[in-house]
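Trainee: After the sequence you'll find the predicted model.
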Amino acid sequence: MSGISLIIPTYKRKIDFERTLHSVNKQIEDINEVITIIGPNDLESFNLASSFKSKLRNMKVIQSEKASVVHALNLGLQASTQDILCLTDDDIELPEGWAKRIKKAFKENTDMGAYGGPDKLISEELKDLAYNPVKEVGLFRWYGMVGNHHLGVKESPAVVDVLKGVNFSFRRDSLEDLSIDMFLKDRGAEQCWEIDLVQKIQGNGYKVIYDNENYLFHYISQRQQYDQRRDVFSVINYTNIKNMAYVYAKFRPFNEILFIIFYGLFIGTKVQPGIVRAFTMIKNYGLKVVLVPFKNVKAVGLGVFNGFRFRIKRNVFAKHKKRF
């Protein structure tokens, strides 16, 4: 095992990014390679990363031409050289021993393809937010996916179906194609790419482990104007609905796919409302909110169609391989 490649995309969050790099520097003896990907027109972050080159050995600073986390991560993956790839955000702080624990876990568990843990949320106003381990983390159920990654799990370590991208390490050999599906790419901090990667890793016969001891601190930072996930009318919500439908259609059983389609259309969430929920939100958002579910139908349809198309191609390819 040659070591760890730590990949950090960033875009116009200099204060958070600087905190992250300082925490990386404190355990650089256990991190063999640091790759930072700087978003377009972000000279401050580029200069900051460049100034750390004298401190962080084998540091690579890559300039991205697109404001997309999927695009940035793919650039980082292509530039990586180590056996363990650790993906994180620019608004985190690594606790002492984080990298050492990851190396130890992969060395002791040869059947483990991916390794994650809690991202303990911190707000400048509220300081340390609730960390309260729950029964289930990162699992698929017939009614959808259970998240709770920042809370911890009562019985740890635990085998899970999904890890959160902010604290996601995986074995290079667990993936045949070392890249994130470009269908998920749009703009900003696109979601569901980690679901896609983990499903591929599981499909290749590896375990995915969530461990309370493998934690880091995650600061709640300001997002770019186009990346406001709490805005009902945000374009990023359309992208995230499309991406979720896509990864479900690629990998999940048909009953789960049908449930998320109908639940999303009729019920939904507070930021991605279905028809019924939208009518209860008219008082706060006006009549235009009732149009949101119908706009989202297009996103779901696009995701499901392309997900099934991928699924069919994969099955045909698998059958073809068996003939030889």
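Mentor: Structure's in. What do you need?
Trainee: use CA for all of it now, contacts and neighbours both
Mentor: OK.
Trainee: quick one, strands of the stretch 101-250 of the chain?
Mentor: Secondary structure of the stretch 101-250 of the chain, counting by DSSP state E, counting those that start in this stretch: strands at 112-116, 119-123, 127-128, 139-141, 144-146, 158-159, 167-171, 207-210, 216-219.
Trainee: Pull the distance from the third one to the chain's centre.
Mentor: Here strand 127-128 shows a centroid-to-chain-centroid distance of 23 Å under the convention CA atoms, centre = their mean, to the nearest Å.
Trainee: again, but for stretch 251-258
Mentor: The answer for stretch 251-258 is 21 Å, by CA atoms, centre = their mean.
Trainee: Would you mark the buried spots in it?
Mentor: The neighbour-count check on stretch 251-258 (16 or more other CA atoms under 10 Å) flags 251, 256-258 as buried.
Trainee: Stretch 207-219 now?
Mentor: Here stretch 207-219 shows 207-212, 214-219 as buried, counting by 16+ other CA under 10 Å.
Trainee: Just the closest of these to A99, please.
Mentor: Taking CA to CA as the measure, A99 lies nearest N214 of the buried residues of stretch 207-219, at 9.0 Å.
Trainee: Give me the spatial nearest neighbour of the most centrally placed residue in the chain, chain neighbours excluded.
Mentor: Among the residues of the chain, the one closest to the centroid is G165, at 2.9 Å (CA atoms, centre = their mean). Excluding its sequence neighbours, the residue lying closest to G165 (CA to CA, 6 or more residues apart in numbering) is E194, at 5.6 Å.
Trainee: looking just at contacts, which helices and strands does the lengthiest helix in the chain meet?
Mentor: Counting residues, the longest helix found in the chain (DSSP state H) is helix 292-322. For helix 292-322, the packing partners by 3 or more CA pairs under 8 Å, 6 or more residues apart in numbering; DSSP states H and E come out as helix 235-251, helix 254-266, helix 275-280.
Trainee: Please compare the first structure with the one that follows:
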Amino acid sequence: MRNTVLIPTYRRPQDLSRCLTALQAQTKPVDQVIVVVRDTDTETWQFLNQFPAHNLPLQIVTVTKSGVVAALNTGLAAVEGDIVSITDDDAAPHPDWLEKITAHFQSDGCIGGVGGRDWIHQGEKIEDGSCSIVGRLQWFGRVIGNHHLGVGKPREVDVLKGVNMSFRTQAMGKLRFDERMRGTGAQVHFEMAFTLSLKRAGWKIIYDPNVAVDHYPAQRFDEDQRQHFNEIAFTNLVHNETLVLLEHLPLPRRIVFLFWAILIGTRESLGLVQWLRFFPSQGKIVNKKLQASWRGRWQGWQTNKFTIHNS
């Protein structure tokens, strides 16, 4: 099976260098590497003009719109492989990454997606916790990630993580990443819509902790600054999550999800119970988080309603 690796990048040439060097060291050589670069990203263009590609079949694709969704969809149009593996520019796949990914797809023709663990590096430390429940969508709408903590044997999941996910191009067909995802850069939860669509179409989605990348979370150049609260980014995150779940949950579970989301929620998408839980430790900022969460829920519902009306 021919392997294509797709990497969206923006203004992080040092991280991209580490990623490409890791791809040069794969035990199963990559057949095509697509790097999607913004037209205005002069730092990355200068780096790629000087990068010693050697045996790496590097193909550079230009994108003019902001956001990871536009970058990935532009890159998908150039994919030639039987498998497309997506990772971030701030990640470095382990040497046997492509070998293990390919083995999964060859083992079962019903497998449409394969993902694995991203070992998160924070300075000199590596986050080395463990969790057996990974990538699950619970019946009432709560999504459990934990892809960076997964341990155990390969198993079926509902959701993969964008830094380490691969797809059978035959399974994808004409499916593309949802352009309604909000955000000017990261567009959180974009991968959830994609993997749930494959799952609904009957394809197996596999998570294997041994299909691994090292992840060095780098600076983002948009409103989403990871550890720092930003009202717009928070609202966008909840909007995206709400839109995806309203489209993929059946009607009875959709109603339960909306009640659960407003009354309880999670630490990332607050409801009333979570607001009460975090108020003693976070103070007034948790008020802004609750308002942003409810605004995101409303906007996600509105986007879903608009889509249904115009379909």
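Mentor: That came through, no problem. A quick note: this is a predicted structure, and the numbers were derived from the prediction, not measured.
Trainee: quick one on the thing from earlier: can you give me the distance of the residue nearest to G165 of the first structure to V70 of the first structure?
Mentor: 10 Å (CA to CA, to the nearest Å).
Trainee: which one of these two has more residues nearby?
Mentor: Higher neighbour count among E194 of the first structure and V70: V70, with 27 against 19, using other CA atoms under 10 Å.
Trainee: What's the separation between the more buried one and V166 of the first structure?
Mentor: From V70 of the first structure to V166 of the first structure the distance is 13 Å (CA to CA).
Trainee: and if you look at D173 of the first structure?
Mentor: In this view, D173 of the first structure and V166 of the first structure are 21 Å apart by CA to CA.
Trainee: Could you do H149 of the first structure as well?
Mentor: Taking CA to CA as the measure, H149 of the first structure falls 10 Å from V166 of the first structure.
Trainee: now do P157 of the first structure
Mentor: Distance of P157 of the first structure to V166 of the first structure, given as CA to CA: 18 Å.
Trainee: which one of those two has more residues nearby?
Mentor: Neighbour count, other CA under 10 Å: between P157 of the first structure and V166, V166 has more, with 22 against 17.
Trainee: gap between that one and N47 of the first structure?
Mentor: 23 Å.
Trainee: Please apply the same query to F308 of the first structure.
Mentor: F308 of the first structure is 44 Å from N47 of the first structure, by CA to CA.
Trainee: who has more neighbours, the two?
Mentor: F308 (17 against 13).
Trainee: check contacts around the closest residue to that one other than its chain neighbours.
Mentor: Nearest residue to F308 of the first structure in three dimensions, chain neighbours excluded: A249, at 5.5 Å (CA to CA, 6+ apart). Residues in contact with A249 of the first structure (CA atoms under 8 Å, 6 or more residues apart in numbering) are 257, 303-308, 311.
Trainee: number of nearby residues for the closest residue to Q63 of the first structure other than its chain neighbours?
Mentor: Once flanking residues are discounted, Q63 of the first structure sits nearest to I38: 5.0 Å by CA to CA, 6+ apart. When neighbours are counted by other CA under 10 Å, I38 of the first structure registers 26.
Trainee: where's I38 of the first structure relative to L77 of the first structure, distance?
Mentor: Counting by CA to CA, the gap between I38 of the first structure and L77 of the first structure amounts to 14 Å.
Trainee: Spit out the contact partners of the residue nearest to G165 of the first structure.
Mentor: E194 of the first structure makes contact with 162-165 under the criterion CA under 8 Å, 6+ apart.
Trainee: Does the nearest residue to I28 of the first structure once chain neighbours are set aside lie in a helix or a strand, and which?
Mentor: Excluding the flanking residues, the one nearest I28 of the first structure by CA to CA, 6+ apart is L56, at 6.6 Å. Remark: L56 of the first structure resides in no helix or strand, with elements defined by DSSP states H and E.
Trainee: Wait, L56 of the first structure touches Q27, no?
Mentor: No. Using CA atoms under 8 Å, L56 of the first structure is not in contact with Q27; the gap is 9.7 Å.
Trainee: who has more neighbours, those two?
Mentor: Between L56 of the first structure and Q27, counted using other CA under 10 Å, L56 has the larger neighbour count: 23 against 17.
Trainee: Can you verify my assumption that F259 of the first structure contacts R141?
Mentor: No. Contact criterion CA under 8 Å: F259 of the first structure and R141 do not qualify, at 10.5 Å.
Trainee: Have a look at those two and say which one is more surrounded.
Mentor: Legend: neighbour count by other CA under 10 Å for F259 of the first structure and R141, higher for F259 (14 against 9).
Trainee: A201 of the second structure: neighbour count?
Mentor: Neighbours around A201 of the second structure, by other CA under 10 Å: 12.
Trainee: now for it: what does it line up with in the first structure?
Mentor: Aligned counterpart of A201 of the second structure in the first structure: N204 (TM-score structural alignment).
Trainee: next one: N230 of the second structure
Mentor: Superposed on the first structure with TM-score structural alignment, N230 of the second structure falls opposite F233.
Trainee: list the contacts for the nearest residue to its match once chain neighbours are set aside?
Mentor: If the residues on either side of it in the chain are set aside, F233 of the first structure comes closest to V292, at 7.2 Å by CA to CA, 6+ apart. Contacts here follow CA under 8 Å, 6+ apart; on that basis V292 of the first structure touches 232-233, 272-274, 278.
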